[in-house]
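# need coordinates for the below:
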Amino acid sequence: MTRRLILMRHAKSSWGDPAQPDHARPLNGRGQRSATALGDWLRTQGYLPDRVLSSSSVRTRDTFDRLGLDAPAQFSDALYHASPAIMLKALRTASGQTVLMLGHHPGISAFARSLVATPPTHDRFDDYPTGATLVADFPITDWGDLTPGSGQAVDFIVPRALTG
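Below is the predicted model of the structure:
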C-alpha cells in the first residue's frame, strides 16, 4: 500500500494594496482562475485528497476554496512560510491515504525537491511557480514512516498549462 501527496504552492496573490500584511493577501484574478483550473485538473486526473494540510494565510485558504474539493482541511500558522523540515514534521502526523499540502515559496519548492528520488522533467519544477503542483507516491502505509528522497513523482503541472 502507498500514500500519495499532492504538494501545491498557492495560486497567484494580489499585490493591489502594498500596505496589506503578507499573511492577509488574497488571490488576484489570475490566481482565482488558476486555482479553479487546478481543482478541475485534480478531479479529472482522479487525484482527490482525503485530508488537507495548509498554511493559514488568506491566499492558501482562497486557493483551497477555489479548488472545490471535498476534504477536511487543517489550516496551520506553522505552515505559513514553513521550511521543508517543518513541512515534513507536519506531514508525518497526517492521516489519510492522499494528502494535499498547500504552502509557500521557497519552502515548498525545496520540500518538493527533497521528497522525490527523481524529479519530474518539467522545466518549471525547480522554480515551482505559483500554483505548481506535484503528485508523488510513497511506499509507506503510515505518514510517520515518510523519509525524504523516497517519493516517486507521478505528475507535475503548472496553471499556465491549464489556462493558456
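# only C-alpha atoms for contact and neighbour calcs from this point on.
OK.
# please enumerate the helices of this protein.
29-45, 58-67, 84-92, 107-115, 160-163 (DSSP state H).
# can you count the residues close to the residue nearest to Thr60 when sequence neighbours are not counted?
Computed as C-alpha to C-alpha, 6 or more residues apart in numbering, the closest residue to Thr60 that is not its neighbour in sequence is His10, at 5.2 Å. For His10, the neighbour count with other C-alpha atoms under 10 Å is 31.
# this one as well, want them side by side:
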Amino acid sequence: MQRLILMRHAKAEASAPGGDVDRALSERGRRDAAAMGRALAERGLKPDMALVSGARRTRDTWDAVSEFFGDVDLRVADALYNASADTLRRAVEAAEDEAGCLLLIAHNPGVHQLAVDYLIESAASPSVLDKLSGGFPTAAAAVFRVDVAGRPSYEGWLTPEALQA
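Alright, predicted model coming up:
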C-alpha cells in the first residue's frame, strides 16, 4: 500500500426505526459525500480497495463517493461498525498488501483516534496535529502516504467545509 485514506461517514439522520446501525445519510450528508468523492478523485486519490463499515450511513457514504473512482474492490465489514482504533488498524494492516490506495470509511471515535495515532507515530508537526485536534467532522478525510516499511505519514486533510470555502 502506498496511500491510505481514513474517512468518517457523512452526516446521517438523527434516528432510524431499526436503530443506530440503520441511520441513512441526511440530504447534507449525501451532498458532502459526493463533494468529497469528487475532491479526492480530482487530487488523484482514487482507491483500488475500500473497507467500509456495515452501517447504512457508511455504505451510503461509499455509494456517493464511489461514483468518482471507477472500479474498486469493495469490502463491507460489520466488524468496522463503531470499531476502536485498534480494530480499524488491524483491518488496514490485513489489507495493506492487496491495495495500492486503500480507503477506510468508518465511525468516530475510532477513525479519529487512528488518524491521530498515525500522526503521532510519524512525528507529525504540531501544526498538523492541530488540524485534527478539533475532531474529525463527518465526511472528512485524512490522507497518508505509506512508505515501504508500512509507516503512514501525513499527506493531507480534506473536509466538506474547506471545499466550500
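# where does the TM-score land?
Between these two chains, after superposing, the TM-score reads 0.87 (TM-score structural alignment, normalised by the length of the first structure); 155 aligned residues with a C-alpha RMSD of 1.8 Å.
# ok, the residue lying farthest from the centre of the first structure to Arg25 of the first structure distance?
Within the first structure, Ala19 marks the point farthest from the mean C-alpha position, 26.7 Å out by C-alpha atoms, centre = their mean. Ala19 of the first structure is 10 Å from Arg25 of the first structure, where distance means C-alpha to C-alpha, to the nearest Å.
# with Thr2 of the first structure instead?
To Arg25 of the first structure, Thr2 of the first structure is 36 Å away according to C-alpha to C-alpha.
# was I right about Phe69 of the second structure contacting Pro47?
Yes. Counting by C-alpha atoms under 8 Å, Phe69 of the second structure does reach Pro47; the two are 7.0 Å apart.
# between these two, which one's more packed in?
Taking neighbours as other C-alpha under 10 Å, Phe69 of the second structure and Pro47 compare with Pro47 leading, 24 against 17.
# tell me the counterpart of the more buried one in the first structure.
Superposed on the first structure with TM-score structural alignment, Pro47 of the second structure falls opposite Pro49.
# likewise for Leu102 of the second structure?
Aligned by TM-score structural alignment, Leu102 of the second structure pairs with Val99 of the first structure.
# residues near that match, how many?
Val99 of the first structure has 25 nearby residues by other C-alpha under 10 Å.
# surely it meets Pro49?
Yes. Applying C-alpha under 8 Å, one finds Val99 of the first structure in contact with Pro49, separated by 5.1 Å.
# show me whatever sits in contact with both of the two.
Counting by C-alpha atoms under 8 Å, 6 or more residues apart in numbering, the shared contacts of Val99 of the first structure and Pro49 are Ile6.
# still on that earlier bit, check contacts around the match of Leu102 of the second structure.
Listed by C-alpha under 8 Å, 6+ apart, the contact set of Val99 of the first structure reads Arg4, Leu5, Ile6, Pro49, Asp50, Arg51, Val52, Leu53.
# want to throw these into JSON lines with distance to Ser14 of the first structure?
Below are those laid out as JSON lines (distance: C-alpha to C-alpha, whole Å):
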{"residue": "Arg4", "distance to Ser14 of the first structure": "31"}
{"residue": "Leu5", "distance to Ser14 of the first structure": "27"}
{"residue": "Ile6", "distance to Ser14 of the first structure": "24"}
{"residue": "Pro49", "distance to Ser14 of the first structure": "27"}
{"residue": "Asp50", "distance to Ser14 of the first structure": "29"}
{"residue": "Arg51", "distance to Ser14 of the first structure": "27"}
{"residue": "Val52", "distance to Ser14 of the first structure": "23"}
{"residue": "Leu53", "distance to Ser14 of the first structure": "22"}
